[in-house]
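> got a predicted structure plus its sequence, pasted below:
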Amino acid sequence: MTMTPSAQRRATQLLLGLLGFALSMALMLHAGQGGMPWDVLHQGIVRRTGLPFGVVVVAASVLVLLAWIPLRQKPGVGTIANVVVIGATVDPFLALLDQAVPEPGTGLRVVLALAGIVLNGVATAAYIGSRLGPGPRDGLMTGLVARTGRPVREVRTAIEVVVVLTGWALGGTFGWATVAYALGVGPVVQLAARRLAPALTVRGRPAVRPTATRTTP
């Protein structure tokens, strides 16, 4: 079956967005200044089990997808691609950074962390703009919003507080970059979405209601 030019563009944007997302994860992890909220949990599990980071990401994604069943969420092509692409590429990106920058100094660690935050925001906008399905963790959030009736900000915050505290207790790295990510990635996504996901913004503001917002994978 031949794909239309529009479908090809969306598929390419999805793939590039997911690759960029995996690289942004690797940049923040290699910086060692604190990972994204879910990556604090992933890192904690890695340190307790010794499993490869990508394997832990995939396993966590599958468990989250199982939680979709009672929440009556439906995966899309982008949902499956999220699990496969990020899980398969984050470890190679980490290995590449280990070879390219084996022992970064403090200044370079800051640069790597900030670059990871910016890249993550752009990659998220690209992923969202493909409109091919939410990531596992986004589906969990929107499903809980729909079932509980609580605002997105409360549900999102509650989920991320739980995963950060759990990950930190398991030995994951929580640091200034985790806080900077929480505060900074939203504005970056908003700016990048004007070009990569224009349907989601109107005059710089979200064009959809909060309960329909799809955020990071």
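On my side now, so go ahead. Numbering: from 1, shown residues only.

> from here on, contacts and neighbour counts on C-alpha atoms
Noted.

> longest helix of the protein?
Longest helix of the chain, by residue count under DSSP state H: helix 5-31.

> and the next helix or strand past it?
Next helix or strand after helix 5-31 toward the C-terminus (DSSP states H and E): helix 37-49.

> pull the residues that contact the helix or strand just after that next one.
Sequence-wise, the next helix or strand downstream of helix 37-49 (DSSP H and E) is helix 53-71. Identification of contacts with helix 53-71 by C-alpha atoms under 8 Å, 6 or more residues apart in numbering yields 42-43, 45-46, 74, 83-84, 86-91, 136-137, 139-140, 143-144, 147.

> I'd like the next helix or strand past helix 53-71.
As the chain continues past helix 53-71, the following element, by DSSP H and E, is helix 77-100.

> show me what that following helix is in contact with.
For helix 77-100, contacts defined as C-alpha under 8 Å, 6+ apart pick out 14-15, 18-19, 21-23, 25-27, 30, 52-55, 57-58, 61-62, 131-136, 217.

> cutoff 7 Å now
Helix 77-100 has contacts (C-alpha atoms under 7 Å, 6 or more residues apart in numbering) with 18-19, 22-23, 26, 30, 53-55, 57-58, 61, 132-136.

> so what secondary structure elements neighbour the longest helix of the chain?
With contacts taken as 3 or more C-alpha pairs under 7 Å, 6 or more residues apart in numbering; DSSP states H and E, helix 5-31 sits against helix 77-100, helix 106-130.

> change it to 10 Å
helix 37-49, helix 77-100, helix 106-130, helix 176-196 (3 or more C-alpha pairs under 10 Å, 6 or more residues apart in numbering; DSSP states H and E).

> what angle sits between the helix or strand just after the third one and helix 37-49?
Downstream of helix 106-130, the first helix or strand assigned by DSSP H and E is helix 136-148. If you take axes from the mean of the first three to the mean of the last three C-alpha atoms, to 10 degrees, helix 136-148 sits at 120 degrees to helix 37-49.

> helix 53-71 and helix 136-148, what's the angle between them?
Using the same axes, to 10 degrees: helix 136-148 against helix 53-71 is 20 degrees.

> just the buried positions in helix 136-148, please.
Buried residues in helix 136-148, counted by 16 or more other C-alpha atoms under 10 Å: 136-146.

> how far does the helix or strand following that helix sit from its chain's centre?
The helix or strand immediately downstream of helix 136-148 is helix 152-170, counting by DSSP H and E. Relative to the mean C-alpha coordinate of its chain, helix 152-170 is positioned 14 Å out (C-alpha atoms, centre = their mean, to the nearest Å).

> another one to put next to it:
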Amino acid sequence: MLYGVSMGLMYRAALGLDPWDVFHQGLARHLGLSIGTVVVVTGAIVLLFWIPLRQRPGVGTVGNVLVLGVAMDGTLALLPAQHALAVRIPLLVGGIVLNGLATGLYIGARFGPGPRDGLMTGLHRRVGGSLRLIRTGIELAVLVAGVLLGGQAGVGTVGYALAIGPLAQFFLRWCTVPNTGARNE
């Protein structure tokens, strides 16, 4: 839920979205669907790419697909569009920090990666190479596709790109459930 709320906050800041949401926004504009619906459908489609990668979803994976878009649309329904930069900047910063916390919580819970993260780890396991390079390639591909579809990239996109790694690492320290030999990580 927190991840979807963070996505809604960044959307309402209207200062640039994370790469996947630039893609989701661009698709939503062309399909006439809410951005949350596009998030859900995209998550389900990305799961199909897991099949040849032999990735196995967990309960967290399925929850990610079903909850993120609903939480984002719910946040957008409750939080009206903002025009004052003095409101939009804190929305962006709060959204990015909340996204880092949500990342730490969902990865740290060890219930399975989200579809997009599983795509990255599956590609890494299947083709080898640098995890950072694979992640960067995926993020750049969806960002470019999203911009070409009319999604909004901006200072928030750059801020997210620079902050999410350190924030996720910080929150993972506090949110990771110790590995007790459970099968599904």
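Thanks, I have the structure now. These numbers were taken from a predicted model, which means no experiment stands behind them.

> would you turn the helices and strands packed on helix 5-31 of structure 1 into a markdown table with mean neighbour count and distance to residue 7 of structure 1?
Shown next, in a markdown table, are the helices and strands packed on helix 5-31 of structure 1 (neighbours: other C-alpha atoms under 10 Å; distance: least, C-alpha to C-alpha, whole Å):
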| stretch | mean neighbour count | distance to residue 7 of structure 1 |
| --- | --- | --- |
| helix 37-49 | 22 | 30 |
| helix 77-100 | 18 | 12 |
| helix 106-130 | 23 | 9 |
| helix 176-196 | 18 | 15 |
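
> so which of those helices is nearest residue 151 of structure 1?
Residue 151 of structure 1 lies closest, by C-alpha to C-alpha, to one member of these: helix 176-196, at 16.8 Å.

> in structure 2, what range does that closest one match?
Taking TM-score structural alignment as the measure, structure 2 aligns residues 155-175 with helix 176-196 of structure 1.

> kindly calculate the angle that the longest helix of structure 1 makes with helix 77-100.
Helix 5-31 of structure 1 runs at 40 degrees relative to helix 77-100, counting by the same axes, to 10 degrees.

> in helix 5-31 of structure 1, what's buried?
If you call a residue buried by 16+ other C-alpha under 10 Å, then helix 5-31 of structure 1 has these buried ones: 10-11, 13-31.

> could you give the angle of it to helix 106-130?
160 degrees.

> centre of the chain versus helix 5-31 of structure 1, how much separation?
For helix 5-31 of structure 1 - counting by C-alpha atoms, centre = their mean - the centre lies 10 Å from the chain centre.

> OK, contacts around residue 131 of structure 1?
10-11, 13-14, 76-78, 197, 199, 214 (C-alpha atoms under 10 Å, 6 or more residues apart in numbering).

> again, but for residue 29 of structure 1
Here residue 29 of structure 1 is in contact with 23, 35-36, 39-40, 43, 94, 97, 109, 112-113, 116, 173, 177 (criterion: C-alpha under 10 Å, 6+ apart).

> if we go to 6 Å?
Residues near residue 29 of structure 1 by C-alpha atoms under 6 Å, 6 or more residues apart in numbering: residue 35.

> quick one: the aligned partner of residue 117 of structure 2 in structure 1 from residue 196 of structure 1, how far?
In structure 1, residue 117 of structure 2 lines up with residue 138, judged by TM-score structural alignment. Remark: distance between residue 138 of structure 1 and residue 196 of structure 1 (C-alpha to C-alpha, to the nearest Å) = 19 Å.

> gap between the alignment partner in structure 2 of residue 122 of structure 1 and residue 6 of structure 2?
Alignment note (TM-score structural alignment): residue 122 of structure 1 maps to residue 101 of structure 2. Separation of residue 101 of structure 2 from residue 6 of structure 2 (C-alpha to C-alpha) stands at 10 Å.

> about what we covered before: export the contacts of residue 131 of structure 1 as JSON lines, with columns for distance to residue 155 of structure 1.
Putting the contacts of residue 131 of structure 1 into JSON lines (distance: C-alpha to C-alpha, whole Å) gives the following:
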{"residue": "10", "distance to residue 155 of structure 1": "29"}
{"residue": "11", "distance to residue 155 of structure 1": "30"}
{"residue": "13", "distance to residue 155 of structure 1": "28"}
{"residue": "14", "distance to residue 155 of structure 1": "26"}
{"residue": "76", "distance to residue 155 of structure 1": "22"}
{"residue": "77", "distance to residue 155 of structure 1": "25"}
{"residue": "78", "distance to residue 155 of structure 1": "22"}
{"residue": "197", "distance to residue 155 of structure 1": "24"}
{"residue": "199", "distance to residue 155 of structure 1": "24"}
{"residue": "214", "distance to residue 155 of structure 1": "13"}
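
> ok, these in structure 2, which still hold?
Among the contacts of residue 131 of structure 1, the ones still in contact in structure 2 (both residues aligned by TM-score structural alignment, their matches' C-alpha atoms under 10 Å) are 76-78, 197, 199, 214.

> wait, which of these is closest to residue 182 of structure 1?
residue 214 (15.8 Å).

> and the closest one, that's in a strand?
No - assigned with DSSP: H, G, I helix; E, B strand; the rest coil, residue 214 of structure 1 falls outside any strand and is coil.

> check contacts around it.
Applying C-alpha under 6 Å, 6+ apart, no residues qualify as near residue 214 of structure 1.

> how many other residues sit next to residue 154 of structure 2?
Residue 154 of structure 2 has 15 neighbouring residues, counting by other C-alpha atoms under 10 Å.
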